[in-house]
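K.L.:
just a sequence and a predicted model for now, questions to come.
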Amino acid sequence: MNTLIRLEIVRTLRNRKFMFFSLLYPAFLFVVITAGADKNTRLDGSDVTFVSYYMVGMAAFGALTAVLMGNAERIAREREKGWVRQLRLTALPGRGYVVAKIASAATVSLPSIVVVLVLGAAVKGVRLDAWQWVGIAFATWAGSLVFAALGVAIGYVATADVARPISMLFYFGLALLGGLWIPITTYPQWLQDLAGYLPGRPYVALGQSIEFGDAPHAKDVTVLVVYLLLFAGAAAWLYRKDTRRG
């Protein structure tokens, strides 16, 4: 399994187009959204600035882009090309395949997070305590594993042609309900309550809690752990099912 993990990480890093898109797309959006914004302008009723709020949001969006958009379609195409069929000839368990795919996705998500945070500090003048920078980066990266597992599951349940539109539905839906582009407080209360039990909002809330000077809420962590187990379990089951069918 360790060999497959190393192989998947190397293959991901060699995909220059995917790396370029994953690293620069969220950074570009962050710069565009905050263009012309005063770095001292604060969100209503908080000590968090407009720029720092969207810095955390776009860092999460970048990680979501890296682990979900590329992962699902790539896995679906690997199935069509016979790569997964070759893995079936080995003794690799379903959990090993899922772990390898999640690990390779996590390799890409961390740099995309760091790029946005560096832009926030160096270009936009965001000032946070050292523990907040480290905490935001780690929490955003760790939380992205949930969506890496979702990408693996989508890649196994859909064909290559269908994997991209399905991923995009999840991608934009999770981003919208997570409050990445619009502060969640502007939504109706019923929608805020619903979003709290979907993975997008708790994921974004991890970094935002640290940004506000607090620890991530236990409820958000619990929701994400449940979804991680659900998505990873579904992906492993789909791998084993596909193996038996082959």
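P.N.:
Great, that's in hand.

K.L.:
please count neighbours and contacts with C-alpha atoms only from this point.
P.N.:
Fine.

K.L.:
show me what the helix or strand containing residue 169 is packed up against.
P.N.:
Taking DSSP states H and E as the criterion, residue 169 maps to helix 160-177. Counting by 3 or more CA pairs under 8 Å, 6 or more residues apart in numbering; DSSP states H and E, the packing neighbours recorded for helix 160-177 are helix 70-81, helix 130-157, helix 200-211.

K.L.:
would you mind finding the most buried of those?
P.N.:
Among the helices and strands packed on helix 160-177, helix 200-211 has the highest mean neighbour count (mean count of other CA atoms under 10 Å), at a mean of 25.

K.L.:
what separates the residue sitting nearest the centre point of the chain from residue 240, distance-wise?
P.N.:
In the chain, the centroid-proximal residue (CA atoms, centre = their mean) is residue 64; its distance is 2.7 Å. Going from residue 64 to residue 240 by CA to CA, to the nearest Å gives 26 Å.

K.L.:
check it against this one:
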Amino acid sequence: MNTLIVQTKTDLNRSLFRSKPFIFFSLGMPVGFYLLFTKVFNMGVPEEYMSVFYKDSMIQMATYSVMISSLFSFSMTLIEDRKQGVKQFLRLSPMPESIYYGSKILTQFLINSLLLIVIFLVGHFVNGVQMDSMTWLTSGLWILYGCLPIVALATIVSLVKDPNTASVLNNMILMPLAIVSGLWWPIDMFPEVVQKIATGLPTYYAAQGAKQLAAGQLPDGKGILIIFIYFVGIMVLSIYLNGRKEEIKR
């Protein structure tokens, strides 16, 4: 347990305090867009709907923030560790790989939780979003659950050797996924075929389930199942691809 805590502290320090791009992309951009949408692009929103608009926009940008962190931060950390020979070092050290991966997952969970807290605070103090403590907690936990497939996807992106190529790949995945999932604009603004695609994506349900919880409702059972299926499926694919890569090296 002590080894896990020490390794997690090291990973947190590297991600939070040594990576300025991480702070900007994972936190600065979503907060900036949230304020832009709610303070500038709020024309036409009826006054009686404004509180819901503030709350839904906060949840959408919180989901987007966790997506950025889960995809960029997690994949880049794994790539950097591989380039520095961390996995080779693990094979020669007494620390089991389970501790290494456990610390990575725990670190990502803590970082994502921190991002949610900051954006929730902005929503509460800047736009007056009001929810009881249990609703804040369950909405945040749901977003963390809903973005698990993105964490799994990051393990596949990390198989790319070049960090620049991985960064381009992450951008190619992130932006279309966020837009189609309705994190930027309501999906009913899109053509019907895009709406159907959206309702089959885990990131759509990551935000949608949190909105339902914020409104005092339970998340859609379909969303729970879709997120779980995507997570398991992507993890199975990741394990297979990692295994194939190790075989090729031999």
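P.N.:
Noted; the coordinates are in hand. Note that this is a predicted model, so its numbers are computed, not measured.

K.L.:
quick revisit: corresponding residues in structure 2 for the helix holding residue 169 of structure 1?
P.N.:
Mapped onto structure 2 using TM-score structural alignment, helix 160-177 of structure 1 spans residues 163-180.

K.L.:
what's the mean distance for that stretch versus structure 1?
P.N.:
Mean deviation of stretch 163-180 of structure 2 relative to structure 1 after superposition (mean CA distance after the TM-score superposition for structure 1): 1.1 Å.

K.L.:
ok now that stretch, how far from the chain's centre?
P.N.:
Its chain's average C-alpha position is 13 Å from that of stretch 163-180 of structure 2, according to CA atoms, centre = their mean, to the nearest Å.

K.L.:
stretch 129-139 of structure 2 now?
P.N.:
On CA atoms, centre = their mean, the centre of stretch 129-139 of structure 2 falls 19 Å from the chain's centre.

K.L.:
what's next to that stretch, contact-wise?
P.N.:
Stretch 129-139 of structure 2 is contacted by residues 51, 54-55, 123-124, 209-211, 213-214, 216 when judged by CA atoms under 8 Å, 6 or more residues apart in numbering.

K.L.:
now distance to residue 201 of structure 2 too, for those, in JSON lines please.
P.N.:
What follows is these, written out as JSON lines (distance: CA to CA, whole Å):
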{"residue": "51", "distance to residue 201 of structure 2": "27"}
{"residue": "54", "distance to residue 201 of structure 2": "24"}
{"residue": "55", "distance to residue 201 of structure 2": "22"}
{"residue": "123", "distance to residue 201 of structure 2": "25"}
{"residue": "124", "distance to residue 201 of structure 2": "28"}
{"residue": "209", "distance to residue 201 of structure 2": "12"}
{"residue": "210", "distance to residue 201 of structure 2": "15"}
{"residue": "211", "distance to residue 201 of structure 2": "16"}
{"residue": "213", "distance to residue 201 of structure 2": "19"}
{"residue": "214", "distance to residue 201 of structure 2": "20"}
{"residue": "216", "distance to residue 201 of structure 2": "23"}
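
K.L.:
for those residues, work out which two are farthest apart.
P.N.:
Largest separation among those by CA to CA: 124 and 209, giving 19.5 Å.

K.L.:
list the buried residues in the helix holding residue 169 of structure 1.
P.N.:
Under the neighbour-count criterion of 16 or more other CA atoms under 10 Å, helix 160-177 of structure 1 has 160, 163-164, 166-167, 170-172, 174-177 buried.
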